[in-house]
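Engineer: mind looking at a prediction? Sequence and model below.
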Amino acid sequence: MYSEEDHSYHSHYSEENIYKLAYKYSNQTFEVKESFVVFISNENKHVPMWKQRLSSNDKEPVLWDYHVIYVIPNEDGEAHVIDLDSTLGYRVPFAKYMKETFHPDAPLANREHDQLFRVVPADLFLDYFASDRSHMVSSYPNYKQKPPAWPTIKGHKAETEMNVEKYISMEEQEAEYYGKVMTLRDFMEMGMGQQ
């Protein structure tokens, strides 16, 4: 089993962090086939998430345009979440992560911040994901956030150099490898069903 120290990490590139993490887990067939990469966003690209490293305190959320996490079964079959930007720790039980990160029992005052979840089987994500990082360029060659030192990513079945926006978009996509979009309630039911 891996620990947090075993993974590459670069702030503001959660999709690449999770791709690299899922790739490391991919040699553990039972885990990658039952694991999911989850993009969190909405049509306004303003999603509040609590217990994030970038927050000034635990009572204030970070407003991400999008964020990416990994949902993986534990040895006992319980779903766990790996969020490399979370202050909750590594491989957090799904129910705890959802409660403390999204506060599902306290509806958001602004419905424009309702979180949506694109749930993608990890093996399909590894095959089809591609990022040339152009979504992080403010004006060439300047990046909004400094890019990672590792090379850009292109899954071996990806048909383009860049499809990040298809994953970030919370509109349904035709290709099954983009996964399924869920509401907070639906995503919680799915995750709790894995336990």
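Structural biologist: That came through fine.
Engineer: drop to CA atoms for contacts and neighbour counts, all remaining ones
Structural biologist: OK.
Engineer: how about the residue nearest to the spatial centre of the chain, secondary structure?
Structural biologist: Nearest to the mean C-alpha position of the chain, counting by CA atoms, centre = their mean, stands Val68 at 1.5 Å. Following DSSP: H, G, I helix; E, B strand; the rest coil, Val68 is assigned to strand.
Engineer: and the comparison structure, right after this:
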Amino acid sequence: MSNDANIMLFPKITECSYVSCYCEENVWKLCEQVKKTRPAELSKCYAVFVSNEGRTVPLWRQKAGRGDDKVVIWDYHVFFMHNPTPTRCLIFDLDTTLPFPTYFHKYVTETFRSDLALRPEHHRFFRVIPAEQYLAEFSSDRRHMRRPDGTWIKPPPPYPPIQSSATNTHNLDDFICTQSGKGPGIVYSLSQFVYTFFKLPNAQLNNTQN
């Protein structure tokens, strides 16, 4: 493995900012941490939003999941991705039961499995946003976590809401949206996401072709 792939962005999961049910902010904080501690790596990092039009996405190996497979259906989920080399892509998911981090192929295989066994309305789509852009553009006033009477569905993080702009205090829906050409970053289907970010090393590729 190359020196780039050996870089430990986050030495321990316990050193990362984490609040349950605020995955978009947890990932924003991971991006912020990289910018402060490993700025040269920031261009190789991404925030990845997973959702679909109906906002019903099944994920396995989640701490909040049920049964032996720890499956849960979220309206959306967000994880952090580090792509230091063309053949080494790492996923950092603070809500998974898998290791932190996990190599791309293992994470995708165990977390998303396949769309073939799912109804079309449950297919997953992935909005991939460069970390620098995510830090610069994301805003949330946390309105989606309040009940109609103003009380919290889940307690908010202890720090102030993330505000990239005084005029746009909440643009979370733009990041969750799975329509191509709308919102930041690029939207991929599951197969497109795998094809784009999973590259076998040459030696392994040659073995699969023999």
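Structural biologist: That came through, no problem. It should be emphasised that the depicted structure is a prediction, and the values quoted were computed from it without experimental measurement.
Engineer: quick check: the residue nearest to the centre of the first structure touching Tyr19?
Structural biologist: No: counting by CA atoms under 8 Å, Val68 of the first structure does not reach Tyr19; the two are 9.5 Å apart.
Engineer: who does the lengthiest helix in the first structure touch, helix- and strand-wise?
Structural biologist: Ranked by residue count and defined by DSSP state H, the top helix of the first structure is helix 14-25. The contact analysis (3 or more CA pairs under 8 Å, 6 or more residues apart in numbering; DSSP states H and E) places helix 14-25 of the first structure against helix 29-32, strand 67-73, helix 122-128.
Engineer: now do 10 Å
Structural biologist: Here helix 14-25 of the first structure touches helix 29-32, strand 36-41, strand 67-73, helix 122-128, strand 130-131, strand 153-154, helix 164-168, going by 3 or more CA pairs under 10 Å, 6 or more residues apart in numbering; DSSP states H and E.
Engineer: turn these into TSV, columns for distance to Met190 of the first structure.
Structural biologist: As requested, those are exported to TSV (distance: least, CA to CA, whole Å):
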stretch	distance to Met190 of the first structure
helix 29-32	17
strand 36-41	11
strand 67-73	11
helix 122-128	15
strand 130-131	26
strand 153-154	28
helix 164-168	19
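Engineer: return the most buried member of those.
Structural biologist: Most buried of these, by mean neighbour count (mean count of other CA atoms under 10 Å): strand 36-41, with a mean of 26.
Engineer: I figured Arg66 of the second structure hits Thr97, correct?
Structural biologist: No: contact criterion CA atoms under 10 Å: Arg66 of the second structure and Thr97 do not qualify, at 11.8 Å.
Engineer: so what sits against both of those two?
Structural biologist: Common contact partners of Arg66 of the second structure and Thr97 (CA atoms under 10 Å, 6 or more residues apart in numbering): Trp60.
Engineer: neighbour-wise, which of those two wins?
Structural biologist: More crowded of Arg66 of the second structure and Thr97, by other CA atoms under 10 Å: Thr97, with 16 against 12.
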